[in-house]
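**Student:** I'd like to go over a predicted model; first the sequence, then the structure.
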Amino acid sequence: MTEPAKPRRGPGRPRQDEAEAGPGTQERIRLAAREVFAERGYDKTSVRGIAKVAGVDPALVHHYFGSKDDLFAAAIEVTMEPALVVPAIVGEGPEGIGERLARYFLGIWENPVTRAPMLAVVRSALTHEAAAAVLRRLVLRRVLERVAADLDVPDPTFRAELAASHMIGIALLRYVVQVEPLASADPEDIVVLVAPTLQRYLTEE
């Protein structure tokens, strides 16, 4: 007697044992994505390649994260941790917010674990519109809008964007282009010089 054919899985639908893998598997995929995007960049990274590093079926990656763009955003978020850091930046009030922002931003770039994925993010955003769009959405919605919401100044979002553009410019010259003497400057010296400007952007009317 011929056994009835098993139903095929639809796109993005994991097997039952994969679906029961739980949040630990989801985090493993997210960390694998950060590693692969950092190593290969946005354009050369595939969902299949990330799944291989994470040790899961590609369908499970789609199940948890949807598209490659969504996975790219998740990989950036696990690097920046806005849910933890934004309250630490704005939670102590306006005094010293420029210094806290500078230390947070430089801290991400100075840490070898988070520097590699951030380099991949910036390089990808410079050459691929899809990557740039993901970065804009994450930075705007998850970081800048939350910082701006706590600023008691005119045009808070514009001011937060000015502060972010200042720090991104430093990142490009220091870590991507590696212009001297900025590239080898002591991070503490950069904080001392940059913090007053960020403070003015974020607090002065």
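**Tutor:** In hand now; what should we look at?

**Student:** Please make it C-alpha for all contacts and neighbour counts, starting now.
**Tutor:** Noted.

**Student:** quick one: the closest residue to V85 other than its chain neighbours and Q26, what's the gap?
**Tutor:** Distances taken as C-alpha to C-alpha, 6 or more residues apart in numbering place Y104 nearest to V85, at 7.7 Å, with adjacent residues excluded. Between Y104 and Q26 the computed distance is 26 Å (C-alpha to C-alpha, to the nearest Å).

**Student:** swap in R103?
**Tutor:** 30 Å.

**Student:** Over to T45?
**Tutor:** 18 Å.

**Student:** cool, and A171?
**Tutor:** 30 Å.

**Student:** who's more crowded, the two?
**Tutor:** When A171 and Q26 are compared for neighbours, A171 comes out ahead with 21 against 18, by other C-alpha atoms under 10 Å.

**Student:** Name the helix or strand for that one, please.
**Tutor:** helix 156-171 (DSSP states H and E).

**Student:** by contact count, what packs against that helix?
**Tutor:** helix 97-110, helix 145-148, helix 187-203 (3 or more C-alpha pairs under 8 Å, 6 or more residues apart in numbering; DSSP states H and E).

**Student:** Kindly reformat those helices as TSV containing distance to V122 and mean neighbour count.
**Tutor:** Formatted as TSV, the helices and strands packed on helix 156-171 follow (distance: least, C-alpha to C-alpha, whole Å; neighbours: other C-alpha atoms under 10 Å):
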stretch	distance to V122	mean neighbour count
helix 97-110	11	20
helix 145-148	20	20
helix 187-203	20	17
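
**Student:** Put this next to the previous one:
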Amino acid sequence: MTGTTARRRGRPRREEASDTRDHILTVAREEFSAHGYEKVSVRGIAKAAGVDSALVHHYFGTKEQVFEAAVEVAFAPALSAQDALVDAPLDDVGERLARFIFGVWENPATRTPLLAIVRSALNNDTAAAVFRRLIASQLLRRIAGRLDVPDAELRAELAAAQLVGCAILRYVIKVEPLASADVEQIIARVAPVVQEHLTGP
């Protein structure tokens, strides 16, 4: 009886902790989006979230770790669908990868936090390192692992550079006519280049 009661009392605390952690991450993404990595502090995130800064440190640690957690959450919907991409036949992986990357950018739900992440990464070495780690561990290494060539990692990185470069010019810098071009037209032109990087001679 006592054990049952204790378990019931424990559940709201765990749920509340989870809600608090999620709330801090949401606020952190908003802060990084509005001010960039360099101008955001753990104390500022805590103040905006209405919590003590010690609680932010408790859940995440340093500002870099808060940023990394925010990046992972922002990428979660896209990364959850990447298994099918990584395991796809290699003869059309260029188009699949292009559709995957541009699909993330075209989706308003993922584009807004992604813009915040990329802008921070462009202006700060620490934020850039976090972004590189995520891209490298979650996607590039898995694709490179399937390529039976000695320069597999370089090929995967060149493919990523092609796609990320196009995405930055289109969605962040907004260079015309790339910014307003039909996304299907962009995919049709970029996908063969990505495929060549990955599987070409």
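**Tutor:** Nice, I can see it. These numbers come from a predicted model, not from an experiment.

**Student:** where's the counterpart of the residue nearest to V85 of structure 1 in structure 2 relative to F60 of structure 2, distance?
**Tutor:** Counting by TM-score structural alignment, Y104 of structure 1 lines up with F100 in structure 2. As judged by C-alpha to C-alpha, F100 of structure 2 and F60 of structure 2 stand 29 Å apart.

**Student:** Between its first and last residues, how far does stretch 139-150 of structure 1 reach?
**Tutor:** 16 Å.

**Student:** ok, back up a step: tell me how far the residue nearest to V85 of structure 1 lies from T157 of structure 1.
**Tutor:** From Y104 of structure 1 to T157 of structure 1 the distance is 19 Å (C-alpha to C-alpha).

**Student:** again with I89 of structure 1
**Tutor:** Taken as C-alpha to C-alpha, the span from I89 of structure 1 to T157 of structure 1 is 15 Å.

**Student:** same thing with A102 of structure 1?
**Tutor:** Taking C-alpha to C-alpha, one finds A102 of structure 1 at 17 Å from T157 of structure 1.

**Student:** Next: I108 of structure 1.
**Tutor:** 22 Å.

**Student:** Also K52 of structure 1?
**Tutor:** 40 Å.

**Student:** More neighbours: those two, which one.
**Tutor:** Each of K52 of structure 1 and T157 has its neighbours counted (other C-alpha under 10 Å); T157 has more, 19 against 14.

**Student:** OK, contacts around the aligned partner of that one in structure 2?
**Tutor:** Mapped onto structure 2 by TM-score structural alignment, T157 of structure 1 lines up with E153. Shown in contact with E153 of structure 2 (C-alpha atoms under 8 Å, 6 or more residues apart in numbering): 140-141, 144.

**Student:** tell me which of the residues you listed is nearest to D92 of structure 2?
**Tutor:** If you rank the contacts of E153 of structure 2 by distance to D92 of structure 2 using C-alpha to C-alpha, A144 comes first, at 14.9 Å.

**Student:** helix or strand for the residue most central in space within structure 2, which one?
**Tutor:** Central residue of structure 2 (C-alpha atoms, centre = their mean): F75, 3.7 Å from the mean position. Assigned by DSSP H and E, F75 of structure 2 belongs to helix 63-79.

**Student:** Identify all contacting residues around that helix.
**Tutor:** By C-alpha under 8 Å, 6+ apart, helix 63-79 of structure 2 touches 25-26, 28-29, 37, 41-42, 60, 100, 104, 110, 113-114, 117, 126-127, 130-131, 134, 138.

**Student:** Tell me which residues touch L163 of structure 2, please.
**Tutor:** 98, 101, 190, 194.

**Student:** Would you reformat those residues as TSV and include distance to D182 of structure 2?
**Tutor:** Formatted as TSV, those follow (distance: C-alpha to C-alpha, whole Å):
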residue	distance to D182 of structure 2
A98	14
I101	15
V190	13
V194	18
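
**Student:** Which of those residues remain contacts when I look at structure 1?
**Tutor:** Using both residues aligned by TM-score structural alignment, their matches' C-alpha atoms under 8 Å, structure 1 keeps these contacts from those: 98, 101.

**Student:** what's the closest of the contacts of L163 of structure 2 to V172 of structure 2?
**Tutor:** Of the contacts of L163 of structure 2, the one sitting nearest to V172 of structure 2 (C-alpha to C-alpha) turns out to be I101, at 14.3 Å.

**Student:** any idea how far A156 of structure 2 is from the closest one?
**Tutor:** Counting by C-alpha to C-alpha, the gap from I101 of structure 2 to A156 of structure 2 is 14 Å.

**Student:** Could you do A76 of structure 2 as well?
**Tutor:** 21 Å.

**Student:** next one: L97 of structure 2
**Tutor:** L97 of structure 2 sits 11 Å away from A156 of structure 2, going by C-alpha to C-alpha.

**Student:** same deal with A181 of structure 2?
**Tutor:** 26 Å.

**Student:** More neighbours: which of A76 and A156 of structure 2?
**Tutor:** Of the pair A76 of structure 2 and A156, A156 is the one with more neighbours under other C-alpha under 10 Å, namely 25 against 13.
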